[in-house]
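In: Here is my input; please provide its structure:
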Amino acid sequence: MYMTQIELDISKRKTKETFTNPNLIHGMVEGSFDAKERILWRVDQRSNKYYLILISNSEGDFSRLIQEIGFEDDENSIQHKDYEQFLANLTNEQVWRFKLKANTIKSLSHGKGSRSKIVPLLKPEDQLEWLYNREGKFGVNFDKNATIVTSTYWEKFMKQNKHRITYKIAVFEGILTITNIEKFRQVMKEGIGRQKAYGCGLLTLVRVM
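Out: From the prediction side, this is the model:
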């Protein structure tokens, strides 16, 4: 597996369009691979720069994507990392600073035989509870004193078939401790929650100094 980071050129009109329509990057990302595969991705801002981060099984060819929204004349604007090696170096009891952009929802049951209704979680406290309730499933403990929702907002855009997509986003940042390395590696590979095609679910780590 690979982790790829591509710096985005925000002076390009197409790049600015992708910020309000994740379906555009979804199409560019899928078009960068010969075979169809599940790809995790997210756009991050650091200072005044924007980066597209991807996790994929194959290396991909990002020449077209870079032509549309990246820096074509800067070979250093794209970086690859051996993701399998990174995961292999993770162990129980390690402490990491994390970031996660997730579609936070809950399912409301209408009784036996009825289809459950999916509703968004709107308040940061409910979104944090959603995250904490998944500690066992993820194989981690979250530091409740250091984990926050840094932003929450609606994502709304139109697909090419004129179908409107609307969902709620929460961006979490904080500290976690790995408690079950096998579960955690699986989460790092497969992502978390829904709307992964549109930039949700990728968990990224930075070592705590």
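
In: use CA for all of it now, contacts and neighbours both
Out: Noted.

In: which strand is the longest one in this protein?
Out: Secondary structure assigned by DSSP state E gives strand 164-178 as the longest strand of the chain.

In: Buried residues of the next helix-or-strand element following that strand, list them for me.
Out: Toward the C-terminus, strand 164-178 is succeeded by helix 181-190 as the next helix or strand (DSSP states H and E). Using 16 or more other Cα atoms under 10 Å as the test for burial, helix 181-190 gives Ile181, Phe184, Arg185, Val187, Met188, Lys189, Glu190.

In: what sits up against helix 181-190?
Out: The list of residues contacting helix 181-190 from outside it, by Cα atoms under 8 Å, 6 or more residues apart in numbering, reads 40, 55, 87, 90-92, 137-140, 178, 202-204.

In: and which of these is nearest Glu75?
Out: Ile55 (19.6 Å; Cα to Cα).

In: which residues does that closest one contact?
Out: Neighbours of Ile55 in contact, by Cα under 8 Å, 6+ apart: Met1, Tyr2, Met3, Thr4, Ile39, Leu40, Trp41, Tyr83, Lys189.

In: with these in mind, which one is nearest to Thr15?
Out: Thr15 has its nearest neighbour among the contacts of Ile55 in Trp41, at 15.3 Å by Cα to Cα.

In: how many neighbours does the nearest residue to the closest one once chain neighbours are set aside have?
Out: Using Cα to Cα, 6 or more residues apart in numbering and skipping residues adjacent in sequence, the residue nearest Trp41 is Leu54, 4.3 Å away. Using other Cα atoms under 10 Å, Leu54 is surrounded by 19 other residues.

In: one more to line up against the first:
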Amino acid sequence: MPYLSRIRINPLRAESRKLLASPRSMHAAVQGGLPGLPEQERTLWRLDADNPHRPQLFVLTTDKPDWTHLVEQAGWPGADGEHYAVRDYAPLLQQLATGRSFAFRLTANPVQNTSRPDKPTARQQERIEAGDRRSFRLGHRTAAAQLNWFLTRTTRWGFDIPMSPHLDETRDTDGEPPRDIRITTRQRRSFSKGSVTAKEAHVVMNSVTFEGHLRVTNPSLLTERLLTGIGPSKAYGCGLLTLAPLRERA
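Out: Modelled structure (predicted):
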């Protein structure tokens, strides 16, 4: 049974600053709240820092977690109020039906696979010269490419993005009316996987937060994406799609 958690983070504490600065450290903290073995859990997480003074961590887990350690290390353990909330995810999944609309938020790492990078790094050039035929995974860097990555994949994820209600907005390059989606945050992250010194242990990713409205086209496909995530870099805070039901128009 899946559970969706929301944890309040106190950004002024030393441990919090460490977690907020390092997706690797945050991933380890998330794994610490799981009752079973980490390798047996399917976990997605996302950090929402719309208000930098009150960031919130969202985590989707297979089993019911305990976030006491996070509250003690990076929250307000002595304060009043709800330090974290854990909710059964099944009721939301049961609301998915073809044609139903939801507000959504997703932080993802839009990437493309190519056999020949335009500007290969030293490591990539070594692979090319060695005759390595494996493709390279490169992140999309522009907002237009990142948005296109999202919009061209919605069908396989079980939903589509309706037209924006503000039709007086500028049309896109294809002359199509704008979709009801926007990019709220774009961030380039660079960090080490750990104490390993190899170049492969260094992670560089372009995380992008998308918000808007979606319409369900295939409940089964959408359920799969909600539970397993979207795109790469799931261990580092990407891939968690969350929904909020909308009032259906009469």
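
In: Can you name the residues that contact the equivalent of Leu246 of the second structure over in the first structure?
Out: The alignment partner of Leu246 of the second structure in the first structure, by TM-score structural alignment, is Val208. The contact partners of Val208 of the first structure, taken as Cα under 8 Å, 6+ apart, are Val95, Trp96, Arg97.

In: quick check, His27 of the second structure in a helix?
Out: Yes: assessed by DSSP: H, G, I helix; E, B strand; the rest coil, His27 of the second structure belongs to a helix.

In: Please name the nearest non-neighbouring residue to Val171 of the first structure.
Out: Lys101 (4.4 Å).

In: now Asp9 of the first structure
Out: Once flanking residues are discounted, Asp9 of the first structure sits nearest to Gly70: 4.8 Å by Cα to Cα, 6+ apart.

In: Would you mind finding the match for Thr166 of the first structure in the second structure?
Out: By TM-score structural alignment, Thr166 of the first structure lines up with Val204.

In: So its match is in contact with Lys193, correct?
Out: No: taking contacts as Cα atoms under 8 Å, Val204 of the second structure lies outside contact range of Lys193: 10.2 Å.

In: which of those two has more neighbours?
Out: Under the criterion of other Cα under 10 Å, the comparison of Val204 of the second structure against Lys193 puts Lys193 first, with 16 against 13.

In: residue contacts, that one?
Out: By Cα under 8 Å, 6+ apart, the contact list for Lys193 of the second structure reads Arg24, Ala201, His202, Val203.

In: Same question for Leu34 of the second structure.
Out: Neighbours of Leu34 of the second structure in contact, by Cα under 8 Å, 6+ apart: Glu41, Thr61, Asp63, Lys64, Pro65, Asp66.

In: Go again with 6 Å.
Out: When the contact criterion is Cα atoms under 6 Å, 6 or more residues apart in numbering, the partners of Leu34 of the second structure are Pro65.

In: helix/strand/coil for it?
Out: coil.

In: Ala103 of the second structure versus that one, what's the distance?
Out: 28 Å (Cα to Cα, to the nearest Å).

In: What helix or strand is Thr155 of the second structure located in?
Out: In the assignment (DSSP H and E), Thr155 of the second structure maps to helix 154-157.

In: Quick check: closest non-adjacent residue to Lys25 of the second structure.
Out: Slight slip there: residue 25 of the second structure is Ser, not Lys. Leu19 (5.4 Å).

In: The one you found touches Met26, doesn't it?
Out: Yes: counting by Cα atoms under 6 Å, Leu19 of the second structure does reach Met26; the two are 4.8 Å apart.

In: what ranges do the helices span in the second structure?
Out: 14-21, 23-31, 68-74, 90-93, 122-129, 143-151, 154-157, 219-228 (DSSP state H).

In: out of the ones you listed, nearest to Tyr84 of the second structure?
Out: Closest among these, once you apply Cα to Cα, is helix 68-74, at 7.9 Å.

In: against the first structure, where does that closest one fall?
Out: Helix 68-74 of the second structure corresponds to residues 63-69 in the first structure, going by TM-score structural alignment.

In: Relative to the second structure, what is the average displacement of the matching stretch?
Out: Here stretch 63-69 of the first structure, set against the second structure after superposition, deviates by a mean of 1.2 Å using mean Cα distance after the TM-score superposition for the first structure.

In: Can you get me the start-to-end distance on stretch 8-22 of the second structure?
Out: Note: stretch 8-22 of the second structure ends 17 Å apart using Cα to Cα.

In: Just the residues contacting that stretch, thanks.
Out: Applying Cα under 6 Å, 6+ apart, the set of residues contacting stretch 8-22 of the second structure is Ser25, Met26, Pro55, Gln56, Ala74, Gly75, His83.
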